[in-house]
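Participant: sequence first, predicted model second:
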Amino acid sequence: MAQTSDKAGQTFAHYWKQNLRAWGMWYRQSPGFFASTLLSSAGGGLAPYLTIWLSAQIISELAGGRDARRLAFWAALTVGVTALLALANGALNRWQEYERSRLSAVRFRPLADKMLTLDYAQMDCQEVQDLYSQIGQNDNWGGYGLYQTLQLFPYFCKGAVQVLGGIGFTLPLFLTDLPADSPLSFLNSPLALVAVLTAMVLVVVLSSLCDGKATLMLTKEAETFTFGNRIFGFYGFRLVGDRKRAGDLRIYQQLKNVGTPLLSDPASLPFFPGSSVSKLSKGRVGLLFGLCQSLTAVMTCAVYLFVCLKSWGGAFDVGLVARYVGSATQLFGGISLLLQTLSKVRVNGNFLDTTFRFLDLPNPMYQGSLTTEKRSDRNYQVEFRDVSFRYPGSDRWALRHVNIRFRIGRRLAVVGPNGSGKTTFIKLLCRLYDPTEGEILLNGIDIRKYRYDEYLALFSVVFQDFKLLALPLGENVAGAADYDRPRAERCLRDAGFGDRLDAMPHGLDTYLYKDLDKEGVDISGGEAQKIAIARALYKDAPFLVLDEPTAALDPIAEAEVYASFDAIAGDKTAIYISHRLSSCKFCDAIAVFDGGAIVQTGRHDDLVADETGLYHKLWQAQAQYYTQ
């Protein structure tokens, strides 16, 4: 669900504070962007005033003495100053664009860094996922959120410079009196000047209010815009361009049969004629934007009228008409730009609230202080002592009263039906979650007392839903750009990937997939699983945990992996989650899970012989397809 409207009770001061916080975050990443923007805005905002002033000198001379030397001087000065300003502003703008492009490349970095540093339990929470998704949707449809503050900063600076410069250049217009005998001498009255200024400022303010109101009305349709982007993104890009869906699309004519009712009815799409956004744009929003432009034109006419009346009345010559008209127009344009920018700050403040609500999420998991003992003998003993666990927000126990101790250097298989608690057991072991009840001990000490990063370093895990990156093969194995190449190659061969490695065009430097390199290679699910196993071996941690390590392998490849795995694991404590009970034969112990509890433990032969046990039932269910 996208963030939509102004929150009740929030003041502009609150939104301005949020905006300043965002600028502070960007400043720490790139001070150069703010320096270049300030200088570029100063140059771009003041350049028109200098050009207007020089042009006024030329016009005054043409309307007065027409001295050739003076005209040549002013003309040469105007050309020279204009050229220098153009060069300086061009260089400053180039610098600013360079700095902006650098920030644009890392626009999502603050959000990504936060997501990576969140406790796993926090990151895995659906509310946090929804909040993160909402931030991305807000940025996608309207650029709202953190990145919008980068867009607003140049406008704010330019508007401020225009206002300050305009006051200096325009102030004499209101301070220069008409001759006493002029029929327009009433314009010298302070009341008349206040009335004129008030009228001009009022027009500018009304114009800015119209623009802000229209923008705010559009942001209230954020959910509609987001839905539209999701439709076009899914049907226009992901669906038709996804090779994995290509077969189904053609065999079942899915896009025609499923997508047609939605895509064939323009009124059902957010941006087509007849939609709510279209009606709004043609109605109130369109009228407000039109009124904004009309009021700007009225203000310009008022400036011309006032300046020309004062010149006609004898307050100044015709040369100053050009100066005052130009500078006053720039001044009120700056006021309008500044007010519109501040209005957008208020609108964007709603979306910043969502962003900072995510960035301010705490990490409630206790971070211990004890260091894990570095043992060359890998003699780490782990014990589950009456451990029970419920996922946050659930009233169902995922694990209940689990008691088990790992024997060092042994192989433990964890088996059981789907949903029996096997993966939850592994997540608790790795301290991705903390137990709801009971405790997990490492060498007799509660694992919550150890430093979190050091405890995680004890485990190499191949999760069932592991991911590989579109990077060179060696970097995928090592998890780093600089790595031990012979070690990475050895791990790949130990994991059964040797033949495929020899066939790769660039060996360890071969890119996986074609996302970043057109010469990248696509790999099968089984090959990807072998690379993931090699990655776990490369880490060389005391505990090796494999969640369905051979699920994507064919029976022959599976047999090869298990035949060599005992030697590969060496002195590590290996834990396997598996549905193929044949893979449990080589394990020293088997823990059978059912309904969140351990219902059986023992070796394969003993468990198969127990005809009343769950393991025997599972074994028979699989074996019948082979024995028949």
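Facilitator: Yes, it's here.

Participant: rest of the way, CA atoms for contacts and neighbours
Facilitator: Noted.

Participant: ok, now which ones touch the closest residue in space to Val321 that isn't next to it in sequence?
Facilitator: Among residues not flanking Val321 along the chain, Val307 sits closest, at 6.2 Å (CA to CA, 6 or more residues apart in numbering). Contact partners of Val307, counting by CA atoms under 8 Å, 6 or more residues apart in numbering, are 173, 321, 324-325.

Participant: sitting in helices, which of the residues you listed do you find?
Facilitator: 173, 321, 324-325 (DSSP state H).

Participant: could you find the closest non-adjacent residue to Cys125?
Facilitator: That would be Pro392: by CA to CA, 6+ apart, it lies 7.7 Å from Cys125.

Participant: quick one: which of the ones in helices among the contacts of Val307 is most hemmed in?
Facilitator: Among the ones in helices among the contacts of Val307, Tyr324 has the most neighbours (other CA atoms under 10 Å), with 27 neighbours.

Participant: separation between it and Leu187?
Facilitator: 16 Å (CA to CA, to the nearest Å).

Participant: can I assume the residue nearest to Cys125 sits in a strand?
Facilitator: No - counting by DSSP: H, G, I helix; E, B strand; the rest coil, Pro392 falls outside a strand, being coil.

Participant: tell me how far it lies from Thr117.
Facilitator: 19 Å.

Participant: one more: Leu458?
Facilitator: Taken as CA to CA, the span from Leu458 to Thr117 is 19 Å.

Participant: of these two, which one has the most company?
Facilitator: Per other CA under 10 Å, whichever of Leu458 and Thr117 has more neighbours is Leu458, with 19 against 11.

Participant: hang on, the earlier thing: which strand or helix spans the residue nearest to Val321?
Facilitator: Using DSSP states H and E, Val307 sits within helix 284-312.

Participant: what residues are up against the spatially most central residue of the chain?
Facilitator: For the chain, the residue nearest the mean C-alpha position is Phe108 (3.4 Å; CA atoms, centre = their mean). Neighbour list for Phe108: empty [criterion: CA under 8 Å, 6+ apart].

Participant: below is structure B, check it against A:
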Amino acid sequence: MTSHVDEQARQRIGLPEVLRRTWRACAIYARQCPSWFAATAVSSLFVACGPYVTIWLSARLVDELAGRRDPGRLMQWTVLTLVVSAAVSLATSAAQHWKNREGATTSWSHKRILMSKMMDMDYQDVDDQRSYDAFLNVVQNDNWAGYGIRYVGYIFDDLLTAVFRILGGIALSVSLFVADVPDGSPLDALNGPACGIVFIAVMLAIVVIASKCEDNGNRLWARHAEDARFGNRVFAAFGGYKSTWRNALDLRIYRQQEQLCSPMLRGNNTFGYHSVIGRLARGPMGAWMVAARVLTVGLTAAAYLFVCLKAWGGAFGVGAVTQYVGAVTSLFAGLSALLTQVGEMRNNAEFLGTSFAFLDIPNRMYQGSLTTEKRSDRRYEVEFRDVSFRYPGSRMWALRHVNLRFRVGGRLAVVGPNGSGKTTFIKLLCRLYDPTEGEILLNGIDIRKYRYDEYMALFSVVFQDFRLLSLPLGQNVAAGVDVDRRRAVDCLGKAGFADRLATLPKGLDTSLYRDLDKDGVEVSGGEAQKIAIARALYRDAPFVILDEPTAALDPVAEAEVYARFDELVGDRTAVYISHRLSSCRFCDRIAVFDHGAVVQSGTHDELVADEGGLYHELWHAQAQYYTTPAEA
């Protein structure tokens, strides 16, 4: 549950800061969906002011019925009322249709804001649990009640409608206060300015109190954001787990739907009848909302009382009663809605702070300015010079005093136990992180001085946890919409996927998986790995890196995959990361990592011969899995 300290922090946000955050959120949101804001403005205008047109015309018609009853005049007012009302109704419907059409994309626009930030962030921040927690808080606030940047859209809509209602109400009700009761009437005291001031003061008091009641109810709802976020996390984790077909095997074998998912969902009582939020809804939160509605009814009663007294005194006819009651009621309802939206801005301001905390994570990695040399001979040389690294927030060194030089066109294998620093070494090589100490050189120049995007383009990487998308096969290979079909087919063939490609009904246009296409195909783990390798070949980068993408295969099959890939990389420099040594015997150099340091370096034969070394120990520990009986 959110602490009392959190509630006090929310109360300390002043109105200027509330307005600043709301304005900034509107600006961010408007850049993503400007058409929605335009459509909402037009729709709000017609929704708020359209009824006033009907009220004014109806008042004229009623006046004629109560007065001269001229058939010609009655016909004119009737036709005009019908035509104008139909035109306003049609325009209102068209504006709302436009708004709804544009609104269908707003949810995606909000996601695009977050995804754009995630893609623009330094990888070291993306990889940081604190950044991920900040991202999850933003998403869960939005999932719970729309709070955050998307909520300013609701506020904008209601606020603009309230403003238009106020302006329209003023235009139609101002004559109420200047229409005098005839002298000598028992009610001529209503002509004095004091009476009008008292009426306005009473109406404003009701509006302020009603708005305050509603704001109190909304604040009780908003203060339990932490409870709601946890509830949403549980639902997100377990609510859809049983409906995902990829989980079907584990669900049935281990009866997870009965033993894990259902108990977790039943045990999470965040939004249940007997939950804290449920008790609030039946108790103080509900009471505040009921009080606001009761006061709103009192607002209408006060408007009827004042207008009818002036009409009874003879200040105007019965038709004007219709106009003034509708206009005054709508005017003060608009004021109430305006104050309510100010309260909603205050409630949302804290959640905007959460959103901005994520969006304002700075990019600290230097982007560089030097252009990488475009060499047709692929002669790029990389050197790790006394490189040490520890992850942000950690006191332990992931790498320590690493010195390595890549021979151009060579084959470097990086091996070692789990947690020895192999993947960290690749992250530094690809400049996903910068070294904490030391430097990495490309052709003798610190890689931080090169343009970041150009340096990244030098590498093709197949990560251990690579991902393929539910898109056509060709787009997966090209990693883009534009596909060089001949080249994609060639790379798939080199990766050993030619036979499977020949069986696909649409060739390169065959969708992988069935998430988006009912005719999509499911590929096995081995087939997916071949597609990932084809993707690396398609990029045709000078450096090719395999970071244990075949860890799920048996050692002999993994060695076969690496041997095939070694034939394909040609004159490119290749780096192979593995904790299994059978796959690296063909490499001309092997670096052995242990506890973040390079403890051995040499050829396979040299390292096996060193009986006191780690490589010798690892090799003989694994030999039973990948040596033939003759070799044993």
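Facilitator: Cool, got the structure. As the structure is a computational prediction, the values presented were derived from the model and not from experiment.

Participant: quick TM-score on the pair, please.
Facilitator: Here the superposed chains carry a TM-score of 0.96, computed using TM-score structural alignment, normalised by the length of the first structure; 625 aligned residues with a CA RMSD of 1.8 Å.

Participant: if we can go back for a sec, off-centre distance for the helix holding Val307 of the first structure?
Facilitator: 41 Å (CA atoms, centre = their mean, to the nearest Å).

Participant: buried set for it?
Facilitator: Buried residues in helix 284-312 of the first structure, defined by neighbour count with 16 or more other CA atoms under 10 Å: 285, 288-289, 291-293, 295-296, 298-300, 302-304, 306-312.

Participant: ranges for the strands of the second structure?
Facilitator: 382-389, 399-405, 411-415, 437-442, 445-446, 459-462, 543-547, 573-578, 589-594, 597-602 (DSSP state E).

Participant: and stretch 131-150 of the first structure, what's buried?
Facilitator: Neighbour-count burial for stretch 131-150 of the first structure [16+ other CA under 10 Å]: 131-132, 134-139, 141, 143-150.

Participant: what of stretch 445-465 of the second structure?
Facilitator: Across stretch 445-465 of the second structure, burial judged by 16+ other CA under 10 Å covers 446-452, 454-455, 458-464.

Participant: from those, which two are the most distant?
Facilitator: Greatest spacing in those, by CA to CA: Lys449 and Gln464 (28.8 Å).

Participant: ok, how many other residues are close to the aligned residue in the second structure for Pro364 of the first structure?
Facilitator: The alignment partner of Pro364 of the first structure in the second structure, by TM-score structural alignment, is Arg364. When neighbours are defined as other CA under 10 Å, Arg364 of the second structure has 10 of them.

Participant: need the nearest residue in space to Arg364 of the second structure, chain neighbours excluded.
Facilitator: Asp122 (7.3 Å).

Participant: so what does that neighbour match up with in the first structure?
Facilitator: Under TM-score structural alignment, Asp122 of the second structure pairs with Asp119 in the first structure.

Participant: distance check, that match against Ser208 of the first structure.
Facilitator: Where Ser208 of the first structure is concerned, Asp119 of the first structure sits at a distance of 44 Å (CA to CA).

Participant: neighbour-wise, which of the two wins?
Facilitator: Neighbour count, other CA under 10 Å: between Asp119 of the first structure and Ser208, Ser208 has more, with 26 against 18.

Participant: now which residue in the second structure aligns to the more buried one?
Facilitator: Here Ser208 of the first structure is matched to Ser211 in the second structure, going by TM-score structural alignment.

Participant: just checking, that match touches Ala291?
Facilitator: No - with contact defined as CA atoms under 8 Å, Ser211 of the second structure does not reach Ala291; the gap is 9.9 Å.

Participant: how much space is there between the residue lying farthest from the centre of the first structure and Asn188 of the first structure?
Facilitator: Within the first structure, the residue lying farthest from the chain centre (CA atoms, centre = their mean) is Asp181, at 67.7 Å. Distance, Asp181 of the first structure to Asn188 of the first structure, by CA to CA: 12 Å.

Participant: identify the contacts common to these two.
Facilitator: Between them, Asp181 of the first structure and Asn188 share no contacting residue, judged by CA under 8 Å, 6+ apart.

Participant: what residue in the first structure is paired with Thr81 of the second structure?
Facilitator: By TM-score structural alignment, Thr81 of the second structure lines up with Thr78.

Participant: how near is that match to Gly319 of the first structure?
Facilitator: 15 Å.

Participant: counterpart of Ile170 of the second structure over in the first structure?
Facilitator: The alignment partner of Ile170 of the second structure in the first structure, by TM-score structural alignment, is Ile167.

Participant: now do the spatially closest residue to that match that is not a sequence neighbour against Gly165 of the first structure, distance only.
Facilitator: With sequence-adjacent residues excluded and distances taken as CA to CA, 6+ apart, Ile167 of the first structure is closest to Leu331, at 6.8 Å. Distance from Leu331 of the first structure to Gly165 of the first structure, counting by CA to CA: 7 Å.

Participant: can you check Ile251 of the first structure too?
Facilitator: The value you get for Ile251 of the first structure to Gly165 of the first structure, if CA to CA is used, is 68 Å.

Participant: which one's more surrounded, these two?
Facilitator: Between Ile251 of the first structure and Gly165, Gly165 has the larger neighbour count (other CA under 10 Å), namely 22 against 8.

Participant: how far away is the more buried one from Ser376 of the first structure?
Facilitator: 72 Å.

Participant: verify the stated contact: Ile408 of the first structure with Asn379.
Facilitator: Yes - using CA under 8 Å, Ile408 of the first structure is in contact with Asn379, at 6.2 Å.

Participant: what does stretch 52-62 of the second structure correspond to over in the first structure?
Facilitator: Against the first structure, stretch 52-62 of the second structure falls on residues 49-59 (TM-score structural alignment).
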